[in-house]
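Student: got a predicted model here, sequence first, then my questions.
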Amino acid sequence: MAHFVVVGAGQAGAALVAKLRALGFQGDITLIGEEPAPPYQRPPLSKAYLLGEMEEERLWLRSADFYADNRITLRLGEAVTAIDASARTLTVGGETLTYDELALTTGSVPRRLPAAIGGDLAGVYTVRTLADVDAMRAEFQPGRRVVIVGGGYIGLEAAAVAAKLGLHVTVIEAAPRILQRVAAPETADYFRALHGAHGVTIREGVGLARLAGETRVTSAHLADGNELPCDFVIVGVGIQPITALAEAAGCAIENGIRTDATGLTSQSHIWSAGDCASFPHGTGRLRLESVGNAIDQAEAVAANMLGAGQPYIAKPWFWSDQYDCKLQIAGLNTGYDHIVTRKGEGAAVSFWYYAGDRLLAVDAMNDARAYMVGKRLIEMGRSPAPEAVVDTPDLKALLKA
């Protein structure tokens, strides 16, 4: 009987094994993960879970019985140490497993500060895993001071939680503005004002020189000479794909594990999906760090492992929750040259990214209708005139125009 192995028990890995069974695969399935917890949602970690509004079991993507009921062998708390692509074997826990098809859904890890500038001091945290958040939870006490390094979505979400819990929060961003890499100035302005209204101090255009402290961090020294006393630090300066295992197995690496349009790597019988995978998109290649992509790509790869032979077509979408604001993003804004602003009901607002007359993406703040309409328009390849976006009373009319 065929044996399919999936290495990486995150969102993509969980989606892939579930889809294999949903598509009728009757062979053996093994899902291997380095963390001791079963596959779980990551987005709530820096929000509801950190706030204490969600228990660990509610993070789990499937019930405890799902894997046994579907004859999926879970090997948790174990690392795959080697893959032999020619023999179609892998080593885990000192044991050699044989596979017929292998999927790498190894995900990504947060970038850390170098030890040379204090990145290894106690009290310095990243936000990626359940263990990360459990380790820092006790730090979130009212009146304490936290410095957050990085003004991207992870850093801003952590800032929102800290502010809600009564901490004194300072965000430092080396780039000229927050969200520099991922959003327009209009979206950055919106969130800068939102955080300011909640007492968060944002320092833009100034980098971190070093963290100070004997064994535990006590202050952050900035490149402009200022010193920020602090009780702990959260680092949110991006993530990087986990590719070492794939590379050692002979898989080509290009901003992640390089795959073809079906999710197959440069090694036959080895596939990849999720944060770690780089796939063809338009005239180039793309690696997406999102829940939506992890699920959609993993399900497409599951079908292709069973012979579907269909290219994966990404439909990017993202979200972020900060205070009482839900940001929903549709599309990719790369290459935009102007922004159209649409005011919604109450405080709702959306920013529409255009390259010439082509709609690329939409950032919608507390405006689910703008997000849904924008997402459908982008997926349909339709671009309404900018004045229509601003002036049409009912956005759904744009779908019929």
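Tutor: Arrived safely.
Student: for the rest of this, base every contact and every neighbour count on C-alpha atoms.
Tutor: OK.
Student: which parts of the chain are helices?
Tutor: 11-22, 48-51, 56-59, 66-69, 130-136, 153-164, 185-197, 244-248, 291-305, 368-380, 386-391 (DSSP state H).
Student: wait, which of these is closest to A330?
Tutor: Across the helices of the chain, A330 has its closest neighbour in helix 368-380 (5.1 Å, C-alpha to C-alpha).
Student: if I look at the closest residue in space to E289 that isn't next to it in sequence, how far off is H195?
Tutor: Of all residues beyond its chain neighbours, the one nearest E289 is D275 (4.9 Å), with distances taken as C-alpha to C-alpha, 6 or more residues apart in numbering. Computed with C-alpha to C-alpha, to the nearest Å, the distance linking D275 and H195 is 28 Å.
Student: those two: which is more packed in?
Tutor: D275 (28 against 20; other C-alpha atoms under 10 Å).
Student: list the contacts for that one?
Tutor: T105, T106, G107, S108, P241, R287, L288, E289, S290, A294 (C-alpha atoms under 8 Å, 6 or more residues apart in numbering).
Student: buried ones from those, can you make that a PyMOL selection?
Tutor: This is how PyMOL selects the buried members of the contacts of D275, with burial counted by 16 or more other C-alpha atoms under 10 Å:
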select buried, resi 105+106+107+108+241+287+288+289+290+294
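Student: please flag which of the contacts of D275 sit within strands.
Tutor: S108, P241 (DSSP state E).
Student: so which of the contacts of D275 is the closest to G256?
Tutor: P241 (5.5 Å).
Student: use this one as the comparison:
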Amino acid sequence: MNGVLVIGASVGGLTVVEALRRKGYGGHIRLVGDEPHLPYDRPPLSKEILTGRWPIERALLRDREQLDDLDVELDLGRRAEQLDLEARTVCLDDGRHLRYDSLVIATGLAPRPLPFQPAVAGIHTLRTVDDALALRRELPTARRVVGIGAGVLGCEIAAAARSLGRQVTLIDPLSVPMARQIGGELGARIAAMHQRRGVHLRMGAGVCGFNSVNGRIGAVELADGEVVPTDLAVIAVGSVPATDWLTSSGLTLSDGIACDAYCRAAPDVYAVGDVARWRHPVTGVSTRLENRTNATEQAITVAANILRADRPYTPTPYFWTDQYDTKIQVHGVIAPDSRIRLIEGDAAAGRFVALAESGDTVTAAIGWNHPRGVRTARRRLVMDP
């Protein structure tokens, strides 16, 4: 028996391993990760790790002793390069061919680069712990910081840089921050929150180039002709599923790995987390979710299905973000045409629960500094179990 091979050693891959052991699986498990670090949590990278409030060790998901207790063979700092479905093997960058009985792909995302991004110092992306540390090293000497992209990650980075006293400009082609995640009305509240803390917002603006001086970023050029001076630029314009190594595998790749309702991409091959796209059995919509909660819940379902549970994956989408002293939680999906209705708390005081509604249907429960209230409100969602 070749056991279970897990490619991707972040929270999704590790949770598969832990769930298999909890369910009594005693076979061989190998966990392969392309970073040399022990598995770590990604949400703190743009907050506690970036600001220096946490040491790196605090972001580790498990220490070495806990991993040893799982009886898992770790291959860290190794990259998967090819999958052969017929031979049931994965080829690594060191030339080894690893056989499997069941394969789990949990390779996550890669930052989306700008097509005109120059190779000069002072331009960063943030996906890995090494990215966070490189950015953290430069922040103390960067008086001016530009964030390109005002989604969740871009807003969190802006909040972290502002909390360290940097001058921050946040640029995005949409009219308000986090518009794709929470819509215009709540996005306007995010904008006001950042502006109160001194962030300069350039919404509705596109970036068309960079100016550099002596090999280092000096300014960001906007499409309307404005030039924004900066000492440091962070690009957060989205991510793409890390599936390049699977292009010749025979798996169906369509903005992720296409799976059935059981997260199965091929016989005995499963996908977990940000990289997995599956048809939600309740909504009927082809779905790919980019958040930590989905990675853990999906991993638990996949572990059960490896052990022949045949359990469809039916989550309620959920994400959260911490910016300054504000925690925002969203259960469900806020559609572009959603109406936001306050049901508890005080919006002016910055603590409330609201519902997003499309017609007569509640599509999301939103908590703004109100974790307990939003847990209760999520029961109103049509997709909630």
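Tutor: Yep, that arrived. Here the structure is a predicted model, which is why all the values come from computation and not from measurement.
Student: please state their TM-score.
Tutor: Here the TM-score for the pair of chains, by TM-score structural alignment, normalised by the length of structure 2, is 0.95; 379 aligned residues with a C-alpha RMSD of 1.6 Å.
Student: quick revisit: can you lay out the helices of structure 1 as a markdown table showing distance to A209 of structure 1?
Tutor: Formatted as a markdown table, those follow (distance: least, C-alpha to C-alpha, whole Å):
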| stretch | distance to A209 of structure 1 |
| --- | --- |
| helix 11-22 | 35 |
| helix 48-51 | 28 |
| helix 56-59 | 36 |
| helix 66-69 | 47 |
| helix 130-136 | 23 |
| helix 153-164 | 18 |
| helix 185-197 | 23 |
| helix 244-248 | 30 |
| helix 291-305 | 33 |
| helix 368-380 | 39 |
| helix 386-391 | 43 |
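Student: wait, which of these is closest to V146 of structure 1?
Tutor: Comparing the helices of structure 1 by C-alpha to C-alpha, helix 153-164 comes nearest, at 7.9 Å.
Student: trace G331 of structure 1 over to structure 2, please.
Tutor: In structure 2, G331 of structure 1 lines up with G332, judged by TM-score structural alignment.
Student: what does R375 of structure 2 correspond to in structure 1?
Tutor: So, by TM-score structural alignment, R375 of structure 2 is matched to M372.
Student: can you pull the contacts of T51 of structure 2?
Tutor: Contacts of T51 of structure 2 by C-alpha under 8 Å, 6+ apart are R136, A160, A161, S163, L164.
Student: for E204 of structure 1, give me its contacts.
Tutor: I172, E173, A174, A175, P176, R177, I178.
Student: could you do E185 of structure 2 as well?
Tutor: Counted by C-alpha under 8 Å, 6+ apart, E185 of structure 2 has contacts I340.
Student: now the one 3 residues further on
Tutor: By C-alpha under 8 Å, 6+ apart, the contact set of A188 of structure 2 is V176, P177.
Student: equivalent analysis for S350 of structure 1, please.
Tutor: T341, R342, K343, G344, V362, D363, A364, M365, D367, A370, Y371.
Student: which non-adjacent residue is nearest the fifth one?
Tutor: Counting by C-alpha to C-alpha, 6+ apart, V362 of structure 1 lies nearest to W352, which is 4.6 Å off, once chain neighbours are set aside.
Student: quick one: map the one you found onto structure 2.
Tutor: So W352 of structure 1 corresponds to L355, using TM-score structural alignment.
Student: its match: how many residues sit nearby?
Tutor: L355 of structure 2, neighbours per other C-alpha under 10 Å, totals 28.
Student: likewise for I190 of structure 2?
Tutor: Other residues close to I190 of structure 2 by other C-alpha under 10 Å number 20.
Student: got the contact list for it?
Tutor: Shown in contact with I190 of structure 2 (C-alpha under 8 Å, 6+ apart): V176, P177, M178.
Student: P38 of structure 1 now?
Tutor: Applying C-alpha under 8 Å, 6+ apart, the residues near P38 of structure 1 are A9, W60, L76.
Student: gap between the second one and M54 of structure 1?
Tutor: Spatial separation of W60 of structure 1 from M54 of structure 1 under the definition C-alpha to C-alpha is 11 Å.
Student: cool, the first one as well?
Tutor: A9 of structure 1 sits 21 Å away from M54 of structure 1, going by C-alpha to C-alpha.
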